[in-house]
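Chemist: How does the following fold in three dimensions:
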Amino acid sequence: MSHLFQTYSRWNINIKKAKGTIAEDENGKTYLDFVQGIAVCNLGHCPDAVADAIKKQLDDVWHVSNLFKNDLQEKVAEQLTNHSTGDLVFFCNSGAEANEAAVKLARKYTQKTKIITFKQSFHGRTYAGMAATGQEKIKHGFGPMLTGFHYLPYNEPEAFQTLSGQDDIAAVMLETIQGEGGVIPADREFLQEVQAFCREKQALLIVDEVQTGIGRTGKAFGYEHGGLSPDIITVAKGLGSGFPVGAVIGKKELSEAFSPGSHGTTFGGNMLAMAAANATLNIIFEKSFLEEVSAKGEFLQKELKEKLQFPCIKEIRGKGLIAGIECEAPVQPLIEDLQKDGLLVLPAGLNVIRLLPPLSVAKNEISEAVEKLNRVFAHHSSVKQ
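Modeler: Got it, this is the predicted structure:
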């Protein structure tokens, strides 16, 4: 009997050891891991530079309080602001916390309450996160949601015409690639329309980079591909190489809304998390590293589209090292067979296989993963015939 709440439909795999792209279960079976904690271990499992930084910090100090100065927080904040449109950072523990803080910051700064998000979006499982999410299935059974959220169709610029007479909008919140919603990249035209709308309505632009940030798309942040200048950026997942950490990055004019006592966290920005984040960003934010990610992302898309030629596949899409394979039917049987063949991948909804290799993945590992996908798709296609 398990003593855990059964909030997850867990796979029957117990990972006991992992390094880089390879994970090993309790039976000694190895897997090519294209899950990486759901886009968390961007440098692969247990990267040496991050491990060394955490070990060193363990011998100094783990946690004090945010009532004290924290030089490590300043270092990580400087890295985040130097590579984004933001000027100031608030550290927390997760993407959901970051999005919760972003909603609070937008409402307090604008003194307006309505926030526009998009259908099929995902912004976390706190009450503000659920309310912002454009998927009813995650809200079922939890009673009334936080009010003030309005959902538009994603990738449809003309949808903003329905809001032309409304001036009480605090912010528009979006993902530049909807990850949980099916790995759906935003069109540049759509992103530009969102930004123009925000400027017209004097609303803030919030970009949720929890899954696409920290190098995942081949740039420091996914919004860079769309030519955006967000007022608020939320990050987490890849920021700490597996150590729990999140952040809100905002423009300097927002500082008046987050004054002393307006928001807080006990554990956010603690010394161990900052040591992990600083070491992670030292590597990922290097120009040459991001250029390699971009090149490997193009290689991944090319391999998938050239090698996976099956009628059951509707579309292959993505950017950088996040890819989605949309199928005609539910993908869970494919995912289970891929696990048997030593490849770990994720669903993104019922019909999409999601690939999230580490940014440090080698091209031959990408080719190996595509070969495993080809083998499993071929098997399922032959069985159906």
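Chemist: When you work out contacts or count neighbours from here on, use the C-alpha atoms and nothing else.
Modeler: Noted.
Chemist: Quick one: the helices in the stretch 201-350 of the chain, in order.
Modeler: Remark: helices assigned in the stretch 201-350 of the chain by DSSP state H, counting those that start in this stretch are 271-284, 287-307, 332-340.
Chemist: Most tightly packed of those helices?
Modeler: helix 271-284 (a mean of 24; mean count of other CA atoms under 10 Å).
Chemist: distance between that one and the chain's centre?
Modeler: Relative to its chain's centre, helix 271-284 lies at 17 Å (CA atoms, centre = their mean, to the nearest Å).
Chemist: Tell me the buried residues in stretch 136-150?
Modeler: For stretch 136-150, burial by neighbour count (16 or more other CA atoms under 10 Å) applies to Lys139, Phe149, His150.
Chemist: Which ones among the residues you listed map onto strands?
Modeler: Phe149, His150 (DSSP state E).
Chemist: ok, so of the buried residues of stretch 136-150, who is nearest Glu256?
Modeler: Phe149 (23.9 Å; CA to CA).
Chemist: what residues are up against the nearest residue in space to that closest one that is not next to it in sequence?
Modeler: Take Phe149 and drop its neighbours on the chain: the residue closest to it by CA to CA, 6 or more residues apart in numbering is Ile115, 4.9 Å away. Applying CA atoms under 8 Å, 6 or more residues apart in numbering, we find Ile115 in contact with Ala132, Gly148, Phe149, His150, Ile169, Ala170, Ala171, Val172, Met173.
Chemist: I'd like the structure of this one too, to check against the first:
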Amino acid sequence: MSTADYNRLFVPTYNRSGAPMVKGSGVKIYDSENNEYLDFGSGIAVNALGHCHPLLHEALLHQASELVHASNLYFTEAQIVFAEKLIKHSFADKVFLCNSGTEANEAAIKFARKWAKKISPQKFHVLSFSEGFHGRTYGALGATSQSKFHMGFEPMPQGFHYCPFNDFESAKKILDSEEFAAVIVEPLQGEGGINCATTVFLRQLREYTHKHSIALIFDEIQCGIGRTGTLWHYEQHNVIPDIMTVAKPLGGGLPLGATLCTEEISSAITPGDHGTTFGGNPLACALGTQILDTISDPVFLRRVKINGAWLKEKLVDVARKYDIIESVRGEGFLLGVRFKDNPQHIVQQCRDKGLLLINANLNTVRFLPPLIVTQEEINSAVGIFERVLSSL
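Modeler: Here you go, the predicted model:
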């Protein structure tokens, strides 16, 4: 499909080209011209179990034959089962279900502000960090520090502040200057260029926010649900937030997000404060239950750690050979290769040779394979990547 065809049909919010994708199996996806690709983008970290996983297919068929939608005016069994599993496998006491990561962050910001205003009417400010990305609706966009996403959509909502990532002293100066409701941070930044928060930084934020009655929000939309080798990335730092937002792989490919929070935060919310028509849809929740059951298995997570380390080692070996590469970053299967210059042409050439990768900020190329990827498939993907680099 040409760019002209795309622009004829769609609002041009993406740069898309090539034949439409029509089917997938495991780590592989195929277009209408029968080209085969190793999908190391996983639908932007969504397809954690790859394409057309039999367990998800079975769960989808079963739920579709029972109930697809009933609205949040009523309980649904699939939603209750799913919410109980989210709580069982996390720090949370309560869950709000929505459709996406952006919506999860919108809810998190609203919940934090409503809770904080019980303490003081002026306690509404929100702090986030450089290179962070929290979504494209106005609240989530306001919390996103990257100015390129703001251009043309100003003014941003009031009360949002930014400071350097991993710099607690700068954060403290800002936090001391206003009455803050929340601090929102990605423990491992995805869109921003695969930047890891230090344990010390997260612990300093936890100590400060607890002392000053500020909600600490962890955005694990990209780094959560097994992608870094533990079910939640916060487990690797032993730092527990007040609110956590998750989405992407949560619904097995269907739109599903969640805002997880403590009882204290939840107690500030009353009926009518927030809502969603489709959030917690029974079909998505049925897949979400299967996702959690599968990925929370310690054997599954151990395999992610082992194979993630294998991929990182292979990428580090490649990086040693090419001085256009600055570093290899990340954990598990949330990895990035940072180049000294814009790598868009490398991403395109990899696609031409059958490997799908995704750009990120700071000249970084993300490797986000399905969590079921094998070492053989990793070797094939890295082989394509290195052949492209050697041809430059």
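Chemist: rewinding a little: with distance to Ala277 of structure 1 as added columns, please give the buried residues of stretch 136-150 of structure 1 in TSV.
Modeler: As requested, the buried residues of stretch 136-150 of structure 1 are exported to TSV (distance: CA to CA, whole Å):
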residue	distance to Ala277 of structure 1
Lys139	32
Phe149	32
His150	34
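Chemist: Farthest pair within the contacts of Ile115 of structure 1?
Modeler: Ala132 and Ile169, at 13.8 Å, using CA to CA across the contacts of Ile115 of structure 1.
Chemist: Those two - which one has more neighbours?
Modeler: Legend: neighbour count by other CA atoms under 10 Å for Ala132 of structure 1 and Ile169, higher for Ala132 (31 against 24).
Chemist: Per the alignment, that one pairs with which residue of structure 2?
Modeler: Aligning on TM-score structural alignment places Ala132 of structure 1 opposite Ala143 in structure 2.
Chemist: likewise Ser9 of structure 1?
Modeler: By TM-score structural alignment, Ser9 of structure 1 lines up with Asn15 in structure 2.
Chemist: Kindly provide the distance from that match to His134 of structure 2.
Modeler: Applying CA to CA, to the nearest Å, the value for Asn15 of structure 2 to His134 of structure 2 is 21 Å.
Chemist: Of these two, give the one with the bigger neighbour count.
Modeler: His134 (28 against 8).
Chemist: thought that one was touching Phe149?
Modeler: No - taking contacts as CA atoms under 8 Å, His134 of structure 2 lies outside contact range of Phe149: 10.8 Å.
Chemist: what do these two both touch?
Modeler: Leu141.
Chemist: quick one: contacts for the match of Ala132 of structure 1?
Modeler: Listed by CA under 8 Å, 6+ apart, the contact set of Ala143 of structure 2 reads Val126, Leu127, Ser128, Phe133, His134, Phe160, His161, Ile184.
Chemist: rerun that using 6 Å as the cut-off
Modeler: Applying CA atoms under 6 Å, 6 or more residues apart in numbering, we find Ala143 of structure 2 in contact with Ser128.
Chemist: Quick check: the gap between the residue minimising distance to the centre of structure 2 and Ile384 of structure 2.
Modeler: For structure 2, the residue lying nearest the average C-alpha position, counting by CA atoms, centre = their mean, turns out to be Gln222 (1.8 Å). Using CA to CA, Gln222 of structure 2 is found at 25 Å from Ile384 of structure 2.
Chemist: before we move on, what about Glu33 of structure 2?
Modeler: 20 Å.
Chemist: more crowded one of these two?
Modeler: Higher neighbour count among Glu33 of structure 2 and Ile384: Ile384, with 18 against 11, using other CA under 10 Å.
Chemist: the strands in the stretch 201-350 of structure 1, which residues?
Modeler: Secondary structure of the stretch 201-350 of structure 1 (DSSP state E, counting those that start in this stretch): strands at 204-208, 232-235, 246-250, 313-319, 322-327, 343-344, 346-347.
Chemist: so how much does the second one differ from structure 2 once superposed?
Modeler: In this case it means strand 232-235 of structure 1. Strand 232-235 of structure 1 differs from its equivalent in structure 2 by a mean of 0.4 Å after superposition (mean CA distance after the TM-score superposition for structure 1).
Chemist: now for that strand, which elements pack on it?
Modeler: strand 204-208, strand 246-250 (3 or more CA pairs under 6 Å, 6 or more residues apart in numbering; DSSP states H and E).
Chemist: same deal with the fourth one?
Modeler: Under the contact criterion of 3+ CA pairs under 6 Å, 6+ apart, strand 313-319 of structure 1 touches strand 322-327.
Chemist: Quick check: Leu74 of structure 1 is in a helix.
Modeler: Wrong residue type there; residue 74 of structure 1 is Glu, not Leu. Yes - secondary structure of Glu74 of structure 1 (DSSP: H, G, I helix; E, B strand; the rest coil): part of a helix.
Chemist: what range in structure 1 matches whatever helix or strand Leu56 of structure 2 lives in?
Modeler: Element membership for Leu56 of structure 2 (DSSP states H and E) is helix 54-64. The counterpart of helix 54-64 of structure 2 in structure 1, using TM-score structural alignment, spans residues 48-58.
Chemist: how close does the matching stretch sit to structure 2?
Modeler: So stretch 48-58 of structure 1 averages 0.9 Å relative to structure 2 (mean CA distance after the TM-score superposition for structure 1).
Chemist: Let me know which of the helices and strands packed on strand 232-235 of structure 1 is the nearest to Ile325 of structure 1.
Modeler: Closest among those, using CA to CA: strand 204-208, at 22.3 Å.
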